[in-house]
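**Q** Okay, here's the prediction I keep looking at, along with the sequence it came from:
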Amino acid sequence: MENPWKTLKINAKYENPWIRLEEHDILNPAGNPGIYGKVHFKNKALGIIPVDLEMHTWLVGQYRYTLDEYSWEIPMGGGPIGLDILESAKRELKEETGLIAAKWTEIMRIHTSNSVTDEEGFVFLAEDLVQEEPEFEETEVLQIKRIPFQEALNWVMEGKITDGISIAGILKAAKILGL
């Protein structure tokens, strides 16, 4: 479908190493002038669902500053645009859980909040796992939990997991795994 929106001007309002906030002067589909705010992410969102031979997975618990609450999530992080997303996902899994996977399957592409941001995410299923030591970043105070995959799926259904990429990824992985 052809884009019914017309961009007249883009004004950068704020920028840091991770995001750029833009205000777009636009003509909307009805032809009327207006503004549209857009958050541009400088990284791809990458989520990983590790599953071992016993059908367990790993969740990461951390306090999320933006939400002002504790959050349970799949292992995830950012991969710089232009770099290989699989290599970035491997790095994130090792950093957060200490896991190294021999088998990787990209299971989904997702837009995290497509009315306000262009952030694009990818979720991988990681299998054939070897446990090593995690390598947390200085900003990460993480709790790592290995639980049965079915329990993670239950947490999604019970609302204990609220992160969108985690929810979508766990539901997709459950379908792939036949649960």
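**A** Noted; the coordinates are in hand.
**Q** CA only for contacts and neighbour counts going forward, please
**A** OK.
**Q** Pull the residues that contact the strand or helix carrying K9.
**A** K9 belongs to strand 6-15 when assigned by DSSP states H and E. Contacts with strand 6-15, where a contact means Cα atoms under 8 Å, 6 or more residues apart in numbering, come from R20, L21, E22, E23, H24, D25, I26, L27, N28, P29.
**Q** same thing but at 6 Å, please
**A** Outside strand 6-15, the residues that touch it by Cα atoms under 6 Å, 6 or more residues apart in numbering are R20, L21, E22, E23, H24, D25, I26, L27.
**Q** how about the residues you listed in a markdown table, adding secondary structure, neighbour count and distance to K6?
**A** Shown next, in a markdown table, are the contacts of strand 6-15 (DSSP: H, G, I helix; E, B strand; the rest coil; neighbours: other Cα atoms under 10 Å; distance: Cα to Cα, whole Å):
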| residue | secondary structure | neighbour count | distance to K6 |
| --- | --- | --- | --- |
| R20 | strand | 16 | 20 |
| L21 | strand | 18 | 19 |
| E22 | strand | 18 | 15 |
| E23 | strand | 16 | 13 |
| H24 | strand | 18 | 10 |
| D25 | strand | 17 | 9 |
| I26 | strand | 18 | 6 |
| L27 | strand | 17 | 5 |
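**Q** Quick check: of those residues, which lies closest to K44?
**A** For these, the closest approach to K44 (Cα to Cα) belongs to R20, at 13.8 Å.
**Q** Now do the same contact list for that closest one.
**A** Going by Cα under 6 Å, 6+ apart, R20 touches Y14, V39, H40.
**Q** Below is structure B, check it against A:
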Amino acid sequence: MSQKLSWRQPHGSPWQAGPPRRVYDNPWITVEEYDATAPTGAPALYGVVRFKNLALAILPLHDDGTVTLVGQNRFPHADYSWEIPEGGGALDGDPLEHARRELREEVGLEASEWREVLRTQLSNSVTDERAMGFLALGLSPVDHAPDETEDLAVARVPFREALETALAGHLPDMLTVAMLLRAYHMAHEGALPPALTRRMLS
């Protein structure tokens, strides 16, 4: 028998934390360690990665039902990843302006219509990183120059192919998976133009 989810009503006691000890710091992240008390009352040692930027994900959805992806070598997993354009924006900045910049820099596109469609926490057991996802529509090419550390390949593929590839585990970046599923849900819910929906799902 199903239960009604009271998602706005937390249960139990929150974590209690002593003063932070900074164990690492660079321009992008800080790692802090705490002597903490768990909601059960048990003592615990907790480490948190605190991010200095907001993660931004942009799904460039073309009028013909294709999407633009970027391919690049990623350092943490030492592998190659195809994913949607992503980047970071200052926590006190305008997320949309940062997303516009990332779309121009990474794939040389600008959009006439932007929709914020996703807000999420990434790996929230060990980091405080937050992300926002934008759908970019009405796309047109512009001159661009990637960041000096980025060597990017760019591909334009049918939306359904990208979605099925992600669900098969071959596009493992979580923001890419989440944004493709979000666009699929929007298409099925009638939240996108009918002609675009037909081309996406054909």
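**A** Cool, got the structure. Bear in mind that the values here come from a model prediction, so they are computed numbers and not experimental data.
**Q** Superposed, what's their TM-score?
**A** Once the chains are overlaid, their TM-score stands at 0.96 when taken by TM-score structural alignment, normalised by the length of structure 1; 179 aligned residues with a Cα RMSD of 1.1 Å.
**Q** one step back: residues in structure 2 aligned with the strand holding K9 of structure 1?
**A** Using TM-score structural alignment, strand 6-15 of structure 1 lines up with residues 16-25 of structure 2.
**Q** Not counting residues beside it along the chain, what's closest to the corresponding residue of structure 2 for D118 of structure 1?
**A** With TM-score structural alignment defining the correspondence, D118 of structure 1 maps onto D128 in structure 2. Leaving aside its chain neighbours, D128 of structure 2 sits nearest to R50 (5.4 Å; criterion: Cα to Cα, 6 or more residues apart in numbering).
**Q** contacting residues for the counterpart of the one you found in structure 1?
**A** In structure 1, the residue matched to R50 of structure 2 (TM-score structural alignment) is H40. Counting by Cα under 6 Å, 6+ apart, H40 of structure 1 touches I19, R20, T117, D118.
**Q** Please report the distance of the nearest residue to the first one once chain neighbours are set aside from K13 of structure 1.
**A** Yep, that's I19 of structure 1 we're talking about. Closest residue in space to I19 of structure 1, ignoring its immediate chain neighbours: F41 at 4.6 Å, by Cα to Cα, 6+ apart. The spacing between F41 of structure 1 and K13 of structure 1, counted by Cα to Cα, to the nearest Å, is 14 Å.
**Q** who's more crowded, these two?
**A** Shown here are F41 of structure 1 and K13; by other Cα atoms under 10 Å, F41 has more neighbours (20 against 10).
**Q** For that one, give its distance to I167 of structure 1.
**A** According to Cα to Cα, F41 of structure 1 stands 21 Å off from I167 of structure 1.
**Q** And the strands in structure 2?
**A** Here structure 2 has its strands, by DSSP state E, at 16-17, 21-25, 29-37, 43-51, 53-60, 66-74, 79-83, 86-90, 109-121, 130-141, 153-158.
**Q** Out of the ones you listed, indicate the one that is most buried.
**A** Mean neighbour count (mean count of other Cα atoms under 10 Å) peaks for strand 53-60 among the strands of structure 2, with a mean of 24.
**Q** Give me the contacts around it.
**A** Residues outside strand 53-60 of structure 2 that contact it (Cα under 6 Å, 6+ apart): 67-68, 84-91, 130-136.
**Q** Now it on structure 1. Mean distance?
**A** In the superposition against structure 1, strand 53-60 of structure 2 averages 0.4 Å from its aligned positions (mean Cα distance after the TM-score superposition for structure 1).
**Q** quick one: that strand to chain centroid distance?
**A** Taking Cα atoms, centre = their mean, to the nearest Å, one finds strand 53-60 of structure 2 lying 5 Å from the centre of the chain it belongs to.
**Q** follow-up on the earlier one: wait, the residue nearest to I19 of structure 1 touches T117, no?
**A** No - between F41 of structure 1 and T117 there is no contact under Cα atoms under 6 Å: 7.5 Å.
**Q** Give me the distance from stretch 167-179 of structure 1 to the chain's centre.
**A** Stretch 167-179 of structure 1 sits 15 Å away from the centroid of its parent chain (Cα atoms, centre = their mean).
**Q** Now which residue in structure 2 aligns to I144 of structure 1?
**A** Here I144 of structure 1 is matched to V154 in structure 2, going by TM-score structural alignment.
**Q** Name the nearest residue to that match, sequence neighbours excluded.
**A** Among residues not flanking V154 of structure 2 along the chain, V70 sits closest, at 4.6 Å (Cα to Cα, 6+ apart).
**Q** what residues are up against that neighbour?
**A** W82, E83, I84, A153, V154.
**Q** Could you single out the nearest of those residues to L45 of structure 2?
**A** L45 of structure 2 has its nearest neighbour among the contacts of V70 of structure 2 in E83, at 34.6 Å by Cα to Cα.
**Q** Now for that closest one: which residues touch it?
**A** L69, V70, T176.
**Q** I'd say P148 of structure 1 and E54 touch.
**A** No - counting by Cα under 6 Å, P148 of structure 1 stays clear of E54, with 7.9 Å between them.
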